[in-house]
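**Student:** got a predicted model here, sequence first, then my questions.
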Amino acid sequence: GGAGNDTIAGGLGADSLDGGPGADLYMILLATEHPQAEIHDSGTGIDELRYADTQAGTLTLFAGDSGIERVVVGTGTAASANSTATTALNVNAAAVGNALWIVGNAGANTLTGTAFADTLQGGDGVDRLVGGAGNDVYWVDLDASGAMRDTVLESLNGGFDTLELQGDLVNTSVATLTLGANLEALDGSYTTINANNLPSLLVLNTAFPYLPVSPSTTLPGVGLLNLTGNALDNRLTGNAANNRLNGAAGNDTLAGSAGIDTLVGGAGNDVLVGGTGADCFVFDTAPNAQNNLDTVSDFTMNLDRLQFSRAAFTSLGSVNGLLSRSLFYAANDASRGHDADDRIIYNTSTGALY
């Protein structure tokens, strides 16, 4: 090809294809048209390989295929291939020597990435996504009930891997996501939760340490959004509604965003960020010299609240409600009480709470 954005179709046989500079499009209409490494793009543009078969099959890419950044599954011919069709087309790029963004169609695709930092996007079908090594990103679909339609397979110690959730949760009071192992991140920022005034619940209950959820669209009727972490180091991020974020074990970061949020760090040394709104920071695990030492990064006087669990802080008394002023002592450089009644000590110069 030349210096422009070229469209190249090799056809049958072992061809050598090079689009040169520009964002080039390489067309493969049948898996059998790619019997060996054929694409050697020497340009610097974002080049795309379009696999647009009308029959189910698997396109295998080889180590010698180079210079491609994106692989798109379609059905039809030329650059207008239809990615909404349901033909089950698969891509195996395990041997390719650079990261790829691989996009499926509306069929049941199996997309296998490289050993690098790939992005695998299954499309609308019930897909199987295999990332391999590298810090991979998986775009997966949720159905209306909140269940994940796609299957993600990730290897042990295969990098820091992220799930990006897509889809609308409609009339769902509880959406429980049970996800596979060896994945580190879960991002729900592309999901929309419309629960018709019912609370929506996303529970992180397997080996996932990162769960940000901030729906890009807040529809009328979105209620309380509850996020629960696990024993790993989680990051939980709420949306503009009134959230309840519970980090459970691990050294977590909880960010409430807008709304009247409740943040529960749980065990571990957590960072709690309430965001705007009158937030409540809950301490339900007794601290010691090294563990369960939480940090509240944005406490606003006369707006936010601190809540202490009587089960963990037994010396605060046996009655629920506001603490007596006599239990609280605040002073510059304070690190201990000044009389026998003091239970909560606030250092006004450092912000430390004892």
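**Tutor:** Yep, that arrived.

**Student:** CA only for contacts and neighbour counts going forward, please
**Tutor:** Will do.

**Student:** what ranges do the helices span in the stretch 101-250 of the chain?
**Tutor:** Along the stretch 101-250 of the chain, counting by DSSP state H, counting those that start in this stretch, no stretch forms helices.

**Student:** how about the strands in it?
**Tutor:** Remark: strands assigned in the stretch 101-250 of the chain by DSSP state E, counting those that start in this stretch are 101-103, 110-112, 119-121, 128-130, 137-141, 151-153, 162-170, 175-177, 185-194, 200-204, 211-212, 225-228, 235-237, 243-246.

**Student:** which one of those lies closest to M27?
**Tutor:** Set against M27 and scored by Cα to Cα, the strands of the stretch 101-250 of the chain come closest in strand 101-103, at 14.6 Å.

**Student:** rewinding a little: switch the strands of the stretch 101-250 of the chain over to a markdown table; also include distance to M27 and mean neighbour count.
**Tutor:** Below are the strands of the stretch 101-250 of the chain laid out as a markdown table (distance: least, Cα to Cα, whole Å; neighbours: other Cα atoms under 10 Å):
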| stretch | distance to M27 | mean neighbour count |
| --- | --- | --- |
| strand 101-103 | 15 | 22 |
| strand 110-112 | 18 | 24 |
| strand 119-121 | 19 | 25 |
| strand 128-130 | 23 | 23 |
| strand 137-141 | 24 | 24 |
| strand 151-153 | 27 | 19 |
| strand 162-170 | 28 | 21 |
| strand 175-177 | 37 | 17 |
| strand 185-194 | 30 | 22 |
| strand 200-204 | 41 | 22 |
| strand 211-212 | 37 | 25 |
| strand 225-228 | 44 | 22 |
| strand 235-237 | 41 | 26 |
| strand 243-246 | 47 | 26 |
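
**Student:** try it against this one:
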Amino acid sequence: MRIIADWTANMLDFRAVTFVGGNIVIDADGGDDTIYGTDGAEKIYAGYGKDVVNAGGGDDAIVAGGGNDTVDGGEGSDTYLVSGNKAGGWSSFQDYDTYKDSGLAGTDTIKAVGIGNVDIGLAKFDASNGIDAIDGTGATGNVRLLGGWASDSFDFSKVTFAGNNITIDTDGGNDTVVGSAGNDKIYARSGNDTVNGGAGSDLIAGGEGKDTLAGGLDADHFRFDTALSKANNVDTITDFEAGVDHLDLAAAIFGKLGAPGTLAADKFVVGAKAVDANDHIIYNATTGVLSYDADGNGAGAQVAFAQLSAGLALTHNDFLIV
């Protein structure tokens, strides 16, 4: 049975209703709707508009649809289904939603589904929001947990990621991100961001801006792949461990470092400045500043791109050209 509302803003309240039979579908269509489900299992399509959904009891399936929605599966093991991506335009992308599952039992999952890439737009994501898992295995392409241009706050420390195709991508703004316990890929993009990868072997790219980065537990990779700027694009890594973590330097930015792979020993020096023409990566062990000098000890100036702790036993083996 399918219940369909019109395109106006509707209040659909089924809390006092008992549906007889299975395969119940509630379709709110357009409008800024408020939807309350029953104590049983149903599938809810919020449709277009800025909707508020509380599915009630039962193992529900919820499709938020277009618009910045607030969705709550309530009790039971609920599944939030997301398809489409930002590249497909606003008719495909389902916008930035707020997920909060108030149920105390069951496993609640955001699941990406469909052919190609899927963008799961998030207005915010709290560790206490009741979501247990984010599952990318239902999409044939990559899955982005996508923030907007405002300052986002994402905490995935209580969430399990399923599938190796999931990327956290905050887009613009001064964002705060805490990764999951697994091996995360985090792209902070523009803005002065604060990122903690948490447990697992994480890949963290601060992007543009003055970011504060921590890999957390395990061996992490910190990627530098945006144009260098001493004034506007120096990241601070608070927990870099020499011999364990790695600094990934994009060949397109660090053009004098050679082919992809481990940095050659003669291209790295510890000191305040380059000693010869081959010294392109310079670690000042006194200040902790890490710099790139395209012409070594030539006339060109070195450019700082990272702030590490002072006194690290850093070697060329801590760098990868990517």
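**Tutor:** Looks like it came in fine. Predicted model only: the values in this text are computed from it and were never measured.

**Student:** picking up where we left off before, quick one: closest of the strands of the stretch 101-250 of the first structure to T300 of the first structure.
**Tutor:** Of all the strands of the stretch 101-250 of the first structure, it is strand 243-246 that lies closest to T300 of the first structure, at 17.7 Å by Cα to Cα.

**Student:** by contact count, what packs against the closest one?
**Tutor:** Under the contact criterion of 3 or more Cα pairs under 8 Å, 6 or more residues apart in numbering; DSSP states H and E, strand 243-246 of the first structure touches strand 225-228, strand 262-264.

**Student:** format those as JSON lines; extra columns: distance to A88 of the first structure.
**Tutor:** Below are these laid out as JSON lines (distance: least, Cα to Cα, whole Å):
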{"stretch": "strand 225-228", "distance to A88 of the first structure": "35"}
{"stretch": "strand 262-264", "distance to A88 of the first structure": "44"}
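
**Student:** aligned against the second structure, show me the partner of A352 of the first structure.
**Tutor:** By TM-score structural alignment, A352 of the first structure lines up with V289 in the second structure.

**Student:** I'd assumed K273 was in contact with its match.
**Tutor:** No. At 10.8 Å, V289 of the second structure and K273 do not qualify as touching, with contact defined as Cα atoms under 8 Å.

**Student:** ok, and the closest non-adjacent residue to G57 of the first structure?
**Tutor:** L89 (5.3 Å; Cα to Cα, 6 or more residues apart in numbering).

**Student:** and that neighbour, how far is that from N171 of the first structure?
**Tutor:** Shown here: L89 of the first structure relative to N171 of the first structure, a distance of 33 Å by Cα to Cα, to the nearest Å.

**Student:** same deal with N243 of the first structure?
**Tutor:** 18 Å.

**Student:** likewise for C280 of the first structure?
**Tutor:** C280 of the first structure sits 28 Å away from N171 of the first structure, taking Cα to Cα as the criterion.

**Student:** what do you get for A249 of the first structure?
**Tutor:** 30 Å.

**Student:** try G256 of the first structure
**Tutor:** 23 Å.

**Student:** where's the closest residue to the match of A352 of the first structure other than its chain neighbours relative to G207 of the second structure, distance?
**Tutor:** Nearest residue to V289 of the second structure in three dimensions, chain neighbours excluded: Q307, at 4.7 Å (Cα to Cα, 6+ apart). Separation of Q307 of the second structure from G207 of the second structure (Cα to Cα): 15 Å.

**Student:** who's more crowded, those two?
**Tutor:** Neighbour comparison, Q307 of the second structure and G207: the larger count goes to G207, with 24 against 20 (by other Cα atoms under 10 Å).

**Student:** now do the same for that one: its match in the first structure.
**Tutor:** Counting by TM-score structural alignment, G207 of the second structure lines up with G266 in the first structure.

**Student:** that match should be in a strand, yeah?
**Tutor:** No. Looking at G266 of the first structure with DSSP: H, G, I helix; E, B strand; the rest coil, it is coil, so not inside a strand.
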